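> Pasted the sequence and its predicted model underneath.
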Amino acid sequence: MRRRRTSVRPAALAALLVLPLATACGGGSTNEGKDTTTLTVLAAASLTDVFQQAKAAYEKEHPGVAVKFSFAGSQELAAQVRQGVPADALVTADTKTMDALAKETGEPAVIAKNRLTIATAPGNPKHLKGLSDLAKSDLKVVLAAPEVPVGRYGKQILDRQHVTVKPVSQEPNVRAVLSKVSLGEADAGLVYVTDATAAKGRVGTVAVPDAQNAVAAYPAATLKGSRHAAEADGFVKWLRGDEARGLLTAAGFQRP
């Protein structure tokens, strides 16, 4: 007996092909994450730890917004802004870098301040007492590069005390300086107080008196190229509020 061939008409075939697609895209899965706005915030490396806390607090209060941080030295962040890297807000570790980007940002506002300290190996085995000790020839000192805010602040306070330091390396951001000291690749380095606090147990510190120190200001601003201007503006305003200020103060930053 011959078997009868069954043919599928074009309309039926189209229906069969569409059915799996409709099934895969159907249900509530199509709207999952659709109403969430992701903000990209370029932020100074010294804000790494406290901004992770800020992210959790902000997203809890604003369930429709997710915050994604990109941390680097302020000079690197400025280069990214000039290159047109997609981002919504910027927070630098100095006003000089922010002011140079005035055409790219909204009105900046300082959200916190910071000071410098000398980071040493735990227990301060070299028995450093102050800035003048950093000039010792047998001491391996690491500093941030002069174009980095913390490197510029460091140069200012050393110059004012007439201390000449020949660093074994100049790093692209404060976290790199801290890493060199904590790994034993350097005996000492100039970092922010907050970074040394975050690395408690991995480094020791020698305080720099206020009269010899420099104050770092952290301005925050929206970026004019943001695709989420309203949400970016809301986040920057939140950074100036009481909750964010409390997190920053708890992390060792000073009030603006």
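Alright, I've got the coordinates. Numbering: from 1, shown residues only.
> from here on, contacts and neighbour counts on C-alpha atoms
Fine.
> Just give the nearest non-adjacent residue to residue 222, would you?
Using C-alpha to C-alpha, 6 or more residues apart in numbering and skipping the chain neighbours, the partner closest in space to residue 222 is residue 89 (4.2 Å).
> List the residues that contact the one you found.
By C-alpha atoms under 8 Å, 6 or more residues apart in numbering, residue 89 lies in contact with 39-42, 220-223, 226, 232, 236.
> which ones among the residues you listed are found in strands?
Within the contacts of residue 89, residues falling in strands by DSSP state E are 39-42, 220-222.
> secondary structure element for the closest residue to residue 145 other than its chain neighbours?
In space, residue 145 comes closest to residue 170 once its chain neighbours are excluded; the distance is 4.6 Å by C-alpha to C-alpha, 6+ apart. Using DSSP states H and E, residue 170 sits within strand 169-171.
> just residue 205 next, same as before
strand 204-207.
> What of residue 244?
Assigned by DSSP H and E, residue 244 belongs to helix 242-250.
> Report the contact partners of the residue lying closest to residue 112 once chain neighbours are set aside.
Excluding the flanking residues, the one nearest residue 112 by C-alpha to C-alpha, 6+ apart is residue 256, at 4.6 Å. The neighbours of residue 256, taking C-alpha under 8 Å, 6+ apart as the test, are 110-113, 217.
> roughly how far apart are residue 256 and residue 78?
22 Å (C-alpha to C-alpha, to the nearest Å).
> Repeat that for residue 46.
Remark: distance between residue 46 and residue 78 (C-alpha to C-alpha) = 15 Å.
> between those two, which one's more packed in?
Applying other C-alpha atoms under 10 Å to residue 46 and residue 78 shows that residue 46 carries more neighbours, namely 25 against 20.
> then this one, side by side with the first:
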Amino acid sequence: MSRRAPVAALLAGAALLALGGCAQDLPASSGSAAPSSSPTLTGSITVDAAASLNRVLPALARSFEQEHPGTTVTFGFGGSSALAAAIVSGAPVDVFVAASTTTMRTVSDASLTAAEPVVVARNRLEIAVPKGNPGKVTGLRDFGDAAKTVVVCAKEVPCGVAATQVFALAGVTPRPDSYEPDVTSVLTKVAGDNADAGLVYATDVRSAGSTVEGIPFPEAGKAITDYPIAALKGSKNPALAAAWVDWVRAHESDLQAAGFLAAQ
């Protein structure tokens, strides 16, 4: 037997080992790797939101549900402070959208937000009067006229906080006939001709269409309201809650189309 044969065999074996080592260093081909995909969104979530969002958010939810068949977004609208208090008390809510960073802080300070709240829109107040302005309201000073029937939001809710700010800026002592729990209640009284004027957001005047008329005033620009959104830690469907927050953030232009100011 030739002495070269064992040497050749040894060299061949070494070459195979070397090739094996190189193969381990090469990345796996795309064909051999399992395709990655995000989990399919299913189920439902409950979103508590400021009353002034009661038109634009349901519209966004419809497009979201069409994009993600098998999902449902249910809303609870109201005064932000009351909603925040209910969440802190244990209300089963998946996402919160407040009309005030201060109100959102009530929830985040209780360690109930799953991520840092993000502002997605802003708003400003406007005077709403019934169609035709039968009370002849011209500005904020009419809210100090006891002869006129005027309504504003309760002082503890964001629209009430903003109202307090603009009255102070204008040097007006308001004489409201009622304090309402949210802007929807104020708008309802004005649209029903049960008040000469009410302070609501500009978006509420816009959404009311021809049932009311809006009167802008300069002080409104100094009392802008921010709208932060956050998914909550106690969500029963955290993946869907996070996806909904992302959807709203990606569609801020829809909020602006509804009359909201751009987030800053």
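Received it, and whenever you're ready, just let me know what you need. Everything quoted here is computed from the prediction, not taken from an experiment.
> TM-score of the superposition?
The TM-score (TM-score structural alignment, normalised by the length of structure 1) is 0.83; 220 aligned residues with a C-alpha RMSD of 1.4 Å.
> ChimeraX command for the buried members of the contacts of residue 256 of structure 1?
Buried members of these, defined by 16 or more other C-alpha atoms under 10 Å, are picked up in ChimeraX with:
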select :110,111,112,113,217
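> Take the contacts of residue 256 of structure 1 and keep only those in strands.
If you go by DSSP E, these have 110-113, 217 in strands.
> rewinding a little: burial count for the residue nearest to residue 145 of structure 1?
By other C-alpha under 10 Å, the residues close to residue 170 of structure 1 number 17.
> swap in the one 10 residues further on?
Using other C-alpha under 10 Å, the number of residues around residue 180 of structure 1 comes to 19.
> Identify the residue nearest it in space, chain neighbours excluded?
Among residues not flanking residue 180 of structure 1 along the chain, residue 186 sits closest, at 5.7 Å (C-alpha to C-alpha, 6+ apart).
> That neighbour and residue 65 of structure 1, how far apart?
Going from residue 186 of structure 1 to residue 65 of structure 1 by C-alpha to C-alpha gives 41 Å.
> Looking at the two, which one has more neighbours?
residue 186 (23 against 18).
> Helix, strand, or coil at the equivalent of the more buried one over in structure 2?
Matched by TM-score structural alignment, residue 186 of structure 1 corresponds to residue 195 in structure 2. At residue 195 of structure 2 the chain is in coil, as set by DSSP: H, G, I helix; E, B strand; the rest coil.
> show me what contacts residue 195 of structure 2?
Residues near residue 195 of structure 2 by C-alpha under 8 Å, 6+ apart: 129-130, 148-151, 189.
> Looking at these, which is nearest residue 65 of structure 2?
residue 189 (33.2 Å; C-alpha to C-alpha).
> Wait, a helix at that closest one?
Yes: under three-state DSSP, residue 189 of structure 2 falls within a helix.
> Against residue 183 of structure 2, how distant is it?
Residue 189 of structure 2 is 10 Å from residue 183 of structure 2, by C-alpha to C-alpha.
> cool, and residue 228 of structure 2?
As judged by C-alpha to C-alpha, residue 228 of structure 2 and residue 183 of structure 2 stand 18 Å apart.
> Distance of residue 65 of structure 2 relative to residue 82 of structure 2?
Distance, residue 65 of structure 2 to residue 82 of structure 2, by C-alpha to C-alpha: 28 Å.
> The strand holding residue 170 of structure 1 aligns to what range in structure 2?
So strand 169-171 of structure 1 sits over residues 178-180 in structure 2, by TM-score structural alignment.
> The matching stretch vs structure 1, average offset?
Comparison of stretch 178-180 of structure 2 with structure 1 after fitting gives an average deviation of 0.4 Å (mean C-alpha distance after the TM-score superposition for structure 1).
> Weed out the non-buried ones from the contacts of residue 195 of structure 2.
For those, buried by 16+ other C-alpha under 10 Å: 129-130, 148-151, 189.
> mind putting those residues in JSON lines, secondary structure included?
What follows is those, written out as JSON lines (three-state DSSP):
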{"residue": "129", "secondary structure": "strand"}
{"residue": "130", "secondary structure": "strand"}
{"residue": "148", "secondary structure": "coil"}
{"residue": "149", "secondary structure": "coil"}
{"residue": "150", "secondary structure": "strand"}
{"residue": "151", "secondary structure": "strand"}
{"residue": "189", "secondary structure": "helix"}
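> can I get those in TSV with distance to residue 99 of structure 2?
Formatted as TSV, these follow (distance: C-alpha to C-alpha, whole Å):
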residue	distance to residue 99 of structure 2
129	22
130	25
148	28
149	26
150	22
151	19
189	21
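> Closest one to residue 140 of structure 2 out of those, please.
Of all those, residue 150 has the smallest distance to residue 140 of structure 2: 10.4 Å, by C-alpha to C-alpha.
> The closest one corresponds to which position in structure 1?
So, by TM-score structural alignment, residue 150 of structure 2 is matched to residue 141.
> Its match contacts residue 164, correct?
No: counting by C-alpha atoms under 8 Å, residue 141 of structure 1 does not reach residue 164; the two are 11.3 Å apart.
> where's the match of residue 150 of structure 2 relative to residue 183 of structure 1, distance?
According to C-alpha to C-alpha, residue 141 of structure 1 stands 13 Å off from residue 183 of structure 1.
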